[in-house]
Structure formats: structure tokens, C-alpha cells
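below are the sequence and a predicted model for it; my questions follow.
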Amino acid sequence: MDWLTAPDYDVARIVLQRGIAGVYLVAFVAVWHQFPALLGERGLLPVPEHLRRSAGRAGPTLFRWRYSDRLLRAVAVTGIVLAASVVVGLPQTGPPWVPMVVFLTLFGLYLSVVNVGQVFYGFGWESLLLEAGFLAAFLGSDEVAAPVTVIWLFRWLVLRVELGAGLIKMRGDPCWRDLTCLYHHHETQPMPGPLSWFFHHLPRPLHKVEVAANHVTQLLVPFLLLAPQPVATVAAGVVVVTQGWLVLSGNFAWLNWLTMILAFSAVGDGALSTVVPGTAATDAHGPLPVWFGVVVLVVTALLVVLSWWPARNLLSPRQAMNASFNRWHLVGAYGAFGSITRRRDEVVVEGTDAADPFEAAGWREYVFRGKPGPTGRLPRQWAPYHLRLDWGMWFLALGSPSQHVWFTRFLQRLLEADPATLRLLAVDPFDGGRPTWVRARVFRYRYSTWAELRRTRQWWVRREVGVLVAPATLADLRRLR
């Protein structure tokens, strides 16, 4: 079945398999560290409660029959070990069924997590990782050349990611069409990075150039991924460079990192070797096993059929963003930031151990790991790691009703000084002790100017604009449930 192979894509397969596995490794590390506190047996949105309410609507998941934090941690450890094995290249040295089994296991385990993750796992890049992992299962091993249909399915995935993001912008906020969105976006994005302050203060004409370049990359370049070599490799390079720019400007979990990895599906060995001599693989491949070729063709046919819904979505004036058309999260619709917020509100959570909650000097602030808090703290680089609680706090500040249920329970856990919850934070001002009262105030944040930064050494300027939760005790919050 040599007609089914793409022998000029060895480097692409190496990057795809190891890169996707690397992202799975990060994702399962986050499951280990964050899932029990957020969604575990005593989590903010406990999985057992969700499964009882959903009555089978949760989608395929191992936890449908039984959930426990111990089982969850076993899933996380298994995912970490399997993903690490691919990163170092162990399964790839065997026959094609070995990496296939490993990637399908990674897919199944992470699907089990996502389908019970509720709002904490309701992000488009979860589906993107699942779809990428499923496709990677059929790339074969070092014994055979990569199947050409799988390479093309990866390119179709990148096209949907980029074109979907471009179209949702052009159909959405007018600031994308007048090229002014970046006047605000670096300041108001969910989780700024260490360079975001500097990106925000770039000259406004350069911001317009950034937006225009983004439109070219997302609306025109994706089609060049389907062109013959070396055009496809050049287009992939453009995608990698622009996604790298986004990595520098903010923390968007693994969205940009994974997109860069997927773009390598368009990088041919021959075209790459002309730019970087010695990078093309020269090992001869054996014949593609008939059984594996049949499996690849069946999977290809299935994914082509499933492509009808996202293709129709791309053409629809009512385009859905980050939509899954099936419970397996295969062949979905992607996109980001169809609208841009013009101001940044942050929920600041505080506690006090004073008997009187109106003693102003007694309140101390809980500091989150990634979201803006103290005005003198420069944001850190977290991506591709995903701080799910911090992202939830950004949506909470936007007024999203779906966030309030877990937030009330979060405040309860602070009053209980729950160790698992406190480990999600950067600073517990009570060092493991129990506060008497908690409250949540809303502050309007903006970046300091160059002059303010030189004078005050503060990256942010903030002022109080409201109260989300008035001072409350544990008994007060329990009555709200």
C-alpha cells in the first residue's frame, strides 16, 4: 500500500507525535495538580454530583460508572507516563500498532476528564488536543512512512483552527475590521504574560499592522497549507511565526503551542532541508501493513464524513466558535476572541480574622497564580500550562452566571482553609489558618503608563468599582446553597 504513504514527511511526523504528546503531558500534569480541588469529591463542582444531574449526557467517560479522586489520579499518572514515553520516542520504535494504542489511550483518558470537567474544561483547546491526539494515533511508527491521508487531515485541522479564528473576528467585533482591537486586547485578555504590558504600549499604528497581519495569516495563509511544496512549508512557517508572536504576548494555555506543532504537518522534508541542511530523514521505510492501511482508510472516511458540520459552520453567517458536533470532540469548530472587552474588571478576594468585618485594616488579599492581583507584580509566563481557576476568575469578572456556583463554594473552602484549594493560589495570607470573614470586591484595572511605572514601579493601576460578595461567614455562605 505504498500509494497511501507520504515518505517526505518524516520530520513532520516526529514533530507531530512528540509535540502532541508533550502537550498531553502538560495537560495530565494539570489534571494531577488541579482536578481534585476543582472537580474532585470535595471539589468546587464535584464530578459525582455532575454525573447524577447529567443523567448520561456527560458523554463518553471512564467516570460514568464510578468516580473517586484515587481513580482520577491513576488516570493522570497513566497519561503522564504514556505521554512521556512518546516524547522520548519509545513507542515509535515498534510496529505501527504500538503508537496507535498509546495515542488512543491518551485520547480516551483525556476525553474522560474533559467530558466531566464542566466550566473548568469548557475551552476550545481541549477539543483541539483531543482531535490532534486521535489523529496522531494513525501516523504510524518509524518502521513505515506516514499515511498521506492523515497528513492531509492534520492540515485540514490547522485550516479550521486558523480560518475559524479569522472568520469569527471578521463577523464579530467591529474593532477587528477597523484594525483597532489591539488597542485593548493586550490589557484585557484573560491572563496577560510578562511581555503583555510592553505589547500594549507599542505604537498604535503598529497595533493596526499586527491586526492586519493576523487577518492575512488566518484568512489567506491557511489555504496555502494545501498547496504543493515548497509553498506549503512556507505557509507553515508563517503560521509558526505568528503563533509564536501570540505566545510572547499572552498566556493562552496550549492553544498557540499546539497550533505551531500542527502546522508542521505541511512541512516537507525536502523543503525543510533546503533551509536547514541535514534535517531531512533518510531512513528507508518498510511496506505499510495492510491491516494498518485499512484502519487508516476507515478512519479517514469517518473524519471526512464528520467534516460536513464544521465546513458548513465556517460558511455560516451564524458561525459557532469552539463547537463540538459530537461527544467524542472529533472534527470540531474553532475560533477565539470574536469580541474584545474594552476594560478590565478583576474580582479581588480578601479575608479577615477580625471579629468585626468593618475593621478596614484587618483585610488581607488572596493572591492567584496567574491573574492580575497586587499592582506591583509582573505577570508570569504560564502557557502552555493552564491555570483553570484563574481563567474562571476572568469569566466571573465578566459577569458569567455559570461561574457563580463554584465561586460560592470557593469562598467556603477559603473559610475552611481547605489545603487542596489553597494550593491553587500563589499566596494564602493566613498561612493555613482560618479567616472569620471573606469578601469579594470588583476592581477596574488598567496598565500603568511608562511615566507611572518609572515613578511608582507598579505595572497596574486599579480602583474599586463594586462589591460582588459582601463580608460573609461560613454559615452565611452555607445558607446560600
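Structure received.

from here on, just use CA atoms for contacts and neighbour counts.
Will do.

what about A271, neighbour count?
Using other CA atoms under 10 Å, A271 has 19 other residues around it.

another structure for you, compare them:
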Amino acid sequence: MTGGWSPGEAGWWGSWFWGPDYDVAREVLQRGTAAVLVVAFVVVVRQWRPLLGERGLLPVAGFVARTSWRDGPSVLRWRCSDGFVVGLGWCGAVLAALLVVGVPQRGPWWLTTLAFLLLWAAYLSVVNVGQRFYGFGWESLLCEVTFLVGWLGSSGGGAAPPLLVLLAARWCLFRVELGAGLIKLRGDRAWRDLTALDYHHETQPLPGPFSWHAHHLPRWWHRVEVAGNHVTQLVVPFALFAPQPVASVAGGVVVLTQAWLLVTGNFAWLNWLTVVLGLGVVSDGAWAALGSWLVPALGAGSVPDGGGSGLGGPVALVVAVVAVSVLLLVLSVRPARNLVSRRQLMNASFEPFRLVNAYGAFGSVSRRRDEVVVEGSTARSPGPDDWVEYAFRGKPGDVSRRPPQVAPYHLRLDWQMWFLALGSPGTRWFEVLLLRLLEADGPTLRLLGADPFAHDPEGPAPRWVRARVFRYRFTTRAERRRSGDWWVREERGTLVDPVDLVRLRRLLGPPG
């Protein structure tokens, strides 16, 4: 034995720096985050051109010209052609898929770290120029978690994951849950009087296949839902930092509540990524205890035994983790202050690299659901019966169509249509959408559920488009038995009067 200190020895350093009881947590955090990244980059590949590309609804080239690197660091400020961004998306999806199956993790720790840092830089580059189509809290959450899990080391190196990084992941989950709980209490009265779930399942942005059923659960159950949400988001987060097995139980509670949200709504990857963070709190010992209870009943094989990796690890990883932890600690000051502020910000980033952010969801709940319905007509002088409705992939339209399951995939256009119906400012993107429909633009039409004019004998493009506003509500049980419909709707007014291609081009003026 040598006389000097070695990071591979299970001495005083290993006893607090490494987490030998969190091998499963590392695998879940890294592979789970990578799986979400696969979806996120596939969304880039499929939706970039029609939304943000050269002929997109909000072309990035104009945004880049109006802003600077300090407003949002991005490699797309150097080059943002459609081909480059789609290629970046494919590279990101492939690299993330390799992490899902554990290929980089078989090598040294720095290879896994490098892979996640490349993914973080690539996705951050998209988010920082994505404007309103990337203005969601889960975009910052994905950036933050991607950066974090890259510092957990690799299973191939034989070292346990660093505890400082595991604690940083819990701090992230703490802000996600507590931030959402506090913004609700400080926001809408419906959260305080326990009535929020009387409306939410029906008025949420993209209801799912079981949202109708959840909406029609008894009122007393909705009160239980809200009360349970308050406990999970206002009390349970503090237990994430308790000793084991209390922390594992807290993580399990978060996972169970997120599972209910997965069943009853479509919030892109917000709930999926929160589930990953919740499972990342569970220790190997807790998995072993759960397995010993489940395996006899299932007749299954082995479960994690909690033995874990060794306490040692490379000196370079130790130095890097300490440096990153100090950086994250400094950047946590403003998000921590935001949590206790009466003017709490929801889904805010305090620095352009999105390393430590503020989170929150549904500080207010809509009581009514309005939808913008877009229609086209090939008639020269259309009458009331000459209009055909464009069907979107996720948002309500046809009253007989059951709300689909789309999450974790993110239908960015459908989400913006929900904000549009709420009166969201800045509607040029919607006017450009109408223009692209009049042009029968292929990439734009592929964002929709179906093109009603694809086989029209009058031609593939409408002569006119218009937009009307309808008030939607779920059918009652009796109405559904009678009609088979999931929705009832009534017209509330006109958002855009009938307009043709020539007039709309004149109104919009030059591109950009």
C-alpha cells in the first residue's frame, strides 16, 4: 500500500463524495433523460421547417438578426439553414439513442459527460432561438437536467455516482414541485378553495383519452386531487433531502402523482422528465426492498442488491464535479429567492445557459374552453355550407373525435392554438399559418391531422380561409350515450373573416 491519498480508496473522501447506493438512480437519470432527448430532437427534425425554418411561421433568421449572442447563446446564430438544423436534430437523436442503450456509458466517465454536454449545447441552441414555439418550462428543464446527468460518471468506470450531482438533481426536482405548488397558492383562488380540478381536465391545453373520464369523476374526488396535489408539491419536496428510506418514499410519491397526470393529460415531456427525477431519488436499497416484496409474487429473477459500485473515482471527475457544483450553487441564489418571493416568476431562466431555472405550472385555471377553428373553401363565393374544417393532430376539433394521447411528443402548433384562443398577443405567426394554408404548403400541412383539400377536384389549395371561435365543453354522460360525441360546441364569434391569397399577402407585406 502506498502512503499517499488515492481517490480509489474508500477513505474519508469516498465516504461523503460518492454514492455507492445509487447505481440504479444513475442509470435511470441518464437513460431516462436520453430517452426524452430522443423525442425532443425528433420534434426538431419534424417541426423545425414549418415552424421556424426559412419559410416557417416565425423564421429564425429574422430573430437572430434582431438579437445578440448575449440574449441567447446558440450555434444557430452562426448557421441556421433548414438543412443544418435538421441535421443537428438527427445527430442529437442518434447520440441520445446511444445513451439510452448505454454505449457511451461503457467507456470512461469523460465520454459520457462529453455526450451529454454536446446534447445540452445542441438543444440549448434550438431553445434559445425557438421564440414562442420553445417558450415552455419543460424546455429549460430538459436543458438543466441534460447538463446535470452528464456529471454522474459512467457505469463502465466502476465508480459510484457523485453525491453532489445526485443532490443537484434533487434540488432541481425540489424547484419543479415546490415552484408549481407555490405558484398555485399565490395564483388562482380555485387552487385555494379546492375547485381547480372541476375545470382543469376539460380546459387544459391538450386533453388526453382519459380526460373526459377524469372530468366526470365525483366532485369530492376533485377536492381530494387538489388537496393531494398541495401535499405532494408543498410538503413532500422537503422530504427529498431526508435520510433514506424517507427520500425514496418522497421520490415514489412524486412518481405516483406524475403518473396520474400522464394518464389525464398531454404535457409533452414535463411529467415524464419529472418521473425520471423522482426515480433518481430512490436508492438501490429501496429498489432491493421493493424487489424482495414483488419478486416472490411475480416469480421473477434478480433485483438490485444495493451493493453498488466502488467508492473511488478518477481525480479529474472529482475536480470537475466540485467545480460544477460550486457554479450551480452560485446560480441557485436567484431561483431560491424566487421561491420565497411574493412576485414569484413561473418558468423563468436567470441566465442564458439555463443551468438553474425557476419552474411552475398552471398558476391559474381556465373556467371555459374556447377553440380557434380554421376553415377553408374552394368556392368562388362561399356560402355557409361551402367551408371545410382543418383538423389538428391534438387539439379539439371534430366533436366526435376522442382526445388523443400524444405526450411525450410535443405538438407545438397545437399548443400555440390554445394560447391563441386565450387571447395571446403577437399573432403574426397565425396570419402566416393562414397564408401557408392558402398556398397548400406541404411542410405546414404535415403539422395538421389531415389536409381536407388533398383530393378536392377543385384543386389542392383553398381559395379562401377563415377562423372562427367556438366554446367547447365535454359532453355529459347522458349526451355521450345519446350522440357518441366527446364534445359539445357553440360558435362564439369570428377571429378572421374570409381572406384570399392576394389580400393576405398584401396585409402581411414582405417576409420577416
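Sure thing, it's come through. Since the structure is predicted, the reported quantities are computational estimates derived from the model, not experimental observations.

from E350 of the first structure, how far out is the equivalent of A467 of the second structure over in the first structure?
Superposed on the first structure with TM-score structural alignment, A467 of the second structure falls opposite A440. Look at A440 of the first structure and E350 of the first structure: by CA to CA, to the nearest Å, they are 6 Å apart.

let's verify the match of A467 of the second structure: helix, strand, or coil?
strand (DSSP: H, G, I helix; E, B strand; the rest coil).

who's in contact with the nearest residue to G94 of the first structure once chain neighbours are set aside?
Once flanking residues are discounted, G94 of the first structure sits nearest to S141: 6.5 Å by CA to CA, 6 or more residues apart in numbering. Counting by CA atoms under 8 Å, 6 or more residues apart in numbering, S141 of the first structure makes contact with P91, Q92, T93, G94, P95, P96, V98, P99.

likewise F392 of the second structure?
D414, L447, L448, G449, A450.

list buried residues within those.
The neighbour count (16 or more other CA atoms under 10 Å) marks D414, L447, L448 as buried among the contacts of F392 of the second structure.

what about the residues you listed, which are in strands?
L448 (DSSP state E).

export the buried ones among the contacts of F392 of the second structure to CSV and tack on distance to A196 of the second structure?
Formatted as CSV, these follow (distance: CA to CA, whole Å):
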residue, distance to A196 of the second structure
D414, 23
L447, 32
L448, 31
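
and which of the buried ones among the contacts of F392 of the second structure is nearest to V324 of the second structure?
Nearest to V324 of the second structure among these, counting by CA to CA, is D414 at 37.5 Å.

identify the residue of the first structure aligned to that closest one.
Under TM-score structural alignment, D414 of the second structure pairs with D390 in the first structure.

who's in contact with its match?
With CA under 8 Å, 6+ apart, D390 of the first structure has these contacts: M191, F368, R369, G370, K371.

then E439 of the second structure?
A461, L501.

hmm, 7 Å instead?
Each residue near E439 of the second structure by CA atoms under 7 Å, 6 or more residues apart in numbering is listed here: A461.

which one in the first structure is aligned with it?
So, by TM-score structural alignment, E439 of the second structure is matched to E416.
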